[in-house]
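> structure here, sequence nowhere to be found:
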């Protein structure tokens, strides 16, 4: 059998055709279902078991385990999912990705969808020019689906016919009886193939095509195991520039697949013998592709069943092997995905932006608690350290606001619906308020530093009042974060406004009390000025905090 460089290029081109079709279809599906899938992910992951079903459902619908994994990590970073819950979602995503193998095996070979590809494109193409954006999104799904199977048809034609070339089969059969180390060799080949094509689904499809052309099932099954490892290496490489939580999520995914591949390499002959009872050895290689898809599904399903009970152990191992830097504060709040163009889907891009806004909200809440500790400690060294933390966090809020705003400006250049445009504007309003919160807290920190620098002191009554208003502001922060994390339709302004009114009233009461004390014996005017600046600062924080909730529901106030 002659097989030259031109034939290799044809395989690479056909594989690229297939991957491009899969990308177009996946992007279209993300746009059609992305926001709904985000809501499902947030609502159906109360424990690792429901998380498995959720991961399976989302991956099956979006046809992209990467999209599911990225959404999951962003939810973990935003504090909406724990590592324990995210592990279940990733396990389910592994099972969901096996649907691609069945789709290719059943539809791609049984039915000549390539024959219908041009009519499908003919239906989808005019839909791209309709004013209704849902039709435009479905047009991408249809066109991507057609391109995917055109690519599959080209791939089948480009791959050499192994079964009609005995010399190749003799070569492969020499490996086929090599036992455990032969399996390891082809696991390595499958891993390398996935890393090269950057898609486990594409690597799986190529393996199925080779199997239909005569590749022995033992070898193909070992390659599939390697492809499961390859997809985790891609995730690990992507997490190198990520924060600690993202690294831990990627590590859990890797551990899950590595442990599964390890036990399956040992038991693979037994599993294949059992599958042979369902898919008896055929006269042609056609039935082997069904057996391979069944093997892939069996492996991932059994792996979930075996390891679901060991999730706490996986989480502990990932936490112990991926250490956080310093005390984890700055690491926790580093921006993660914005600007990396992971999604072409507007809905999922907005989801990522929203997750970063939640993190920005957490930064400002952390700053308010640092400020409270700063105002209550008498240790000068501790005060200097806390003030330096406030400076760093305020710099961080500036950087986060700039990066989120830049991302949203780029996003606004995409095709946005009126609702999406309104959401972009709402997020920009919110991050402006949150950045202003950071500025006010730092200025209040400097007010406390001024108190120390001039050797001034608050009396016990003043300290108690400042702690009282600080507590109410902290309650307002908690309400704000709950509203940021919740669904927009379920966010209520009532509790946020009530808390803001309490803060405003307390500020008025403190001012009245202070005015009565001015001029009385023992009243210290310089410390009283600082005292007024700090409780007035807390009142301004309350205004901006409630403004965030009003921005969520679209009732933004204008603050001076």
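Sure thing, it's come through. What you see is a predicted model, and the numbers here were worked out from it, not measured in a lab.

> please count neighbours and contacts with C-alpha atoms only from this point.
OK.

> packing partners for the lengthiest helix in the chain?
Under DSSP state H, the helix in the chain containing the largest number of residues is helix 5-43. Packed against helix 5-43 by the contact rule (3 or more C-alpha pairs under 8 Å, 6 or more residues apart in numbering; DSSP states H and E) you find helix 48-62, helix 65-77, helix 133-158, helix 200-212, helix 346-376.

> deepest of the ones you listed, which one?
Highest mean neighbour count of these: helix 200-212, a mean of 26 (counted as mean count of other C-alpha atoms under 10 Å).

> give the other helices and strands that it contacts.
Using 3+ C-alpha pairs under 8 Å, 6+ apart: helix 200-212 touches helix 5-43, helix 99-102, helix 133-158, helix 180-197, helix 217-238, helix 286-307.

> tell me the angle of it relative to helix 5-43?
Angle between the axes of helix 200-212 and helix 5-43 is 130 degrees (criterion: axes from the mean of the first three to the mean of the last three C-alpha atoms, to 10 degrees).

> quick check: angle from helix 200-212 to helix 133-158?
Angle of helix 200-212 versus helix 133-158, following the same axes, to 10 degrees, is 40 degrees.

> can you mark which positions in stretch 290-304 are buried?
290-301, 303-304 (16 or more other C-alpha atoms under 10 Å).

> also stretch 449-456?
Per 16+ other C-alpha under 10 Å, stretch 449-456 contains these buried residues: 449, 451, 456.

> coming back round to it: now distance to residue 72 too, for the helices and strands packed on helix 200-212, in JSON lines please.
Formatted as JSON lines, those follow (distance: least, C-alpha to C-alpha, whole Å):
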{"stretch": "helix 5-43", "distance to residue 72": "8"}
{"stretch": "helix 99-102", "distance to residue 72": "20"}
{"stretch": "helix 133-158", "distance to residue 72": "23"}
{"stretch": "helix 180-197", "distance to residue 72": "22"}
{"stretch": "helix 217-238", "distance to residue 72": "13"}
{"stretch": "helix 286-307", "distance to residue 72": "17"}
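
> in addition, the following structure is provided for comparison:
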């Protein structure tokens, strides 16, 4: 609601300005064209985020210096810190990277945004850029009509650059015309008061434009036209940096927990950087003058000097924050908590709208969610259906010893456990899997991965239904005096406990291969026994040691137990098997 209100107010203010001052129209058109160019640039680079770029960002987060460098370089190349933020939020949401790694990418993205200032100051303002913009637009439009996705992406990038430079051209022309009517430099404010006032103005402009890069382009073109003083332009640049956090915070109001934490980190980082830059603005301005003298930049080349200043205070902010990144991460985790983490397994832990941005993130999130469901809810429900505690299943205690001491009926309601611990999360997994298959462009490997995850979840639900029937008969046998019936059901319990334990050990012990081979043998055995008879039950019937009704239950549960064993192993193979090519968009 707040975001919509600010947007509406901005439109009203813009309309009034255009009505009262027609001379502002050319500048406004330039801003609009530049913003449209940035949107097209982002759209074009999205085509290239579905493989190599995602892989680079994911691989670069194991070390802080690598994540900062990757964030800076990628943002400088694609001219979109928002796209880097979207990828980062998706990766954190899916559990592909840590919050600390994501913070590094965001910090680096702040450095990368300084490339816009260099591009405009060193290139856009110095030459007749409209001459270069037109060929870019022509070729860009031609490419966008191609069926090939890559060519479409290239077309959007070229057209985006064309509109970006054309916007700068119109902004330059607008300020040249504008100054013949009104000289904005007359409103210059010197000293520390000017710093505060113009920093606030920079925040306001960026909030309206929703882009710090567009604000910087506006500042640089106004500065080159002599419409604002250099000192005030420095303060405006600081304000633009702080103002971009307003956009991030507004965007995160309805976002998931990862988005909220990153937006908070962005706000804290940019605010601290802005405050430091305000306090040190005059010493930093002198440092810029010294650098300009050393590099033979003209003392009156204010646009390049502004680009230097913008880079210095952004790099300074990163340098100041690096020693405190762990503390910042802890602060964010402490004060911005996921409400779902305090609940049982009845709400998604990894699934949210952010993971649906890319195939790799949604597959990773689906896999983690399904694995979490299997290792917690399904493991618990099956164990308790056998009247066995999970801690005993996970132990190295002998199976006979566990069976001997587990002689109490847990009196559980498996239907109730299903609805409280499984149904909601299962429905969300299927929903997200279906959305991914219908909305995202997946390769063969990715389609197979999602299909396997859906199959695994369907089998988990079947295991619960099978366990419900088995639980009734196990509880009945435990309450009778028929030791022969009890012995048969204890044998069933032992078989399933053994499988659960091996699945658990295959995930926790170093010798994974040994347990994987055991599971394959058990699966083969269970598959065979589903179709074979049980000689021990036949013997009990012949000796009249069990009733006809008890024999019927034993026969049914003999098949049931082997079906549960087979399905448990199937799920383990589907979820724990290596799902390759999550990031590869060129699968067959």
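All right, it came through fine. Since the structure is predicted, the reported quantities are computational estimates derived from the model, not experimental observations.

> looking at the helices and strands packed on helix 5-43 of structure 1, which is nearest to residue 335 of structure 1?
helix 346-376 (6.6 Å; C-alpha to C-alpha).

> what's the average distance for the following helix or strand past the closest one when superposed on structure 2?
Following helix 346-376 of structure 1 in sequence order, the next helix or strand is helix 380-411 (DSSP states H and E). Once fitted to structure 2, helix 380-411 of structure 1 is off its aligned match by 4.5 Å on average (mean C-alpha distance after the TM-score superposition for structure 1).

> taking helix 346-376 as reference, get the angle to helix 380-411 of structure 1.
Using the same axes, to 10 degrees, the direction of helix 380-411 of structure 1 lies 160 degrees away from that of helix 346-376.

> other SSEs contacting helix 380-411 of structure 1?
Here helix 380-411 of structure 1 touches helix 346-376, helix 418-453, going by 3+ C-alpha pairs under 8 Å, 6+ apart.

> list the buried residues for stretch 419-435 of structure 2?
So, applying 16+ other C-alpha under 10 Å, buried residues of stretch 419-435 of structure 2: 420-423, 425-426, 428-430, 432-433.

> closest to residue 106 of structure 2 among those residues?
The closest of those to residue 106 of structure 2 turns out to be residue 432 (C-alpha to C-alpha; 27.0 Å).

> residue contacts, that closest one?
Residues near residue 432 of structure 2 by C-alpha atoms under 8 Å, 6 or more residues apart in numbering: 351, 356, 362, 366.

> residue contacts, the alignment partner in structure 1 of residue 314 of structure 2?
Superposed on structure 1 with TM-score structural alignment, residue 314 of structure 2 falls opposite residue 300. Going by C-alpha under 8 Å, 6+ apart, residue 300 of structure 1 touches 94-95, 260.

> element containing residue 126 of structure 2, please.
Using DSSP H and E, residue 126 of structure 2 sits within no helix or strand.

> now for the aligned residue in structure 1 for it, how many residues are close by?
Using TM-score structural alignment, the partner of residue 126 of structure 2 in structure 1 is residue 110. When neighbours are counted by other C-alpha atoms under 10 Å, residue 110 of structure 1 registers 10.

> next one: the one 4 residues further on
The local packing count at residue 114 of structure 1 equals 21, with neighbours defined by other C-alpha under 10 Å.

> now residue 264 of structure 1. Nearest residue, chain neighbours left out?
residue 299 (7.3 Å; C-alpha to C-alpha, 6 or more residues apart in numbering).

> out of the helices and strands packed on helix 5-43 of structure 1, which is closest to residue 249 of structure 1?
Per C-alpha to C-alpha, nearest to residue 249 of structure 1 of these: helix 65-77, 6.6 Å.

> how close does the residue nearest to the spatial centre of structure 2 get to residue 350 of structure 2?
Geometric centre of structure 2, nearest residue: residue 90, 1.3 Å, by C-alpha atoms, centre = their mean. Per C-alpha to C-alpha, to the nearest Å, residue 90 of structure 2 is found 10 Å from residue 350 of structure 2.

> same deal with residue 4 of structure 2?
29 Å.

> more crowded one of the two?
Between residue 4 of structure 2 and residue 350, residue 350 has the larger neighbour count (other C-alpha under 10 Å), namely 23 against 10.

> chain neighbours aside, what residue packs nearest to the counterpart of the more buried one in structure 1?
The equivalent of residue 350 of structure 2 in structure 1 is residue 333 (alignment by TM-score structural alignment). Leaving aside its chain neighbours, residue 333 of structure 1 sits nearest to residue 359 (6.0 Å; criterion: C-alpha to C-alpha, 6+ apart).

> show me what contacts the one you found?
77-78, 333 are the contacts of residue 359 of structure 1 under C-alpha under 8 Å, 6+ apart.

> against residue 212 of structure 2, how distant is residue 340 of structure 2?
Taking C-alpha to C-alpha as the measure, residue 340 of structure 2 falls 34 Å from residue 212 of structure 2.

> and for residue 559 of structure 2?
66 Å.

> in contact with residue 85 of structure 1: list those residues for me.
45-48, 51.

> helix/strand/coil for the aligned residue in structure 2 for it?
Correspondence of residue 85 of structure 1 to structure 2, assessed by TM-score structural alignment: residue 101. Secondary structure, DSSP: H, G, I helix; E, B strand; the rest coil: residue 101 of structure 2 is helix.

> what's the distance between residue 101 of structure 2 and residue 532 of structure 2?
Distance from residue 101 of structure 2 to residue 532 of structure 2, counting by C-alpha to C-alpha: 54 Å.

> quick one: which two of the contacts of residue 432 of structure 2 are the most distant?
356 and 366 (10.4 Å).
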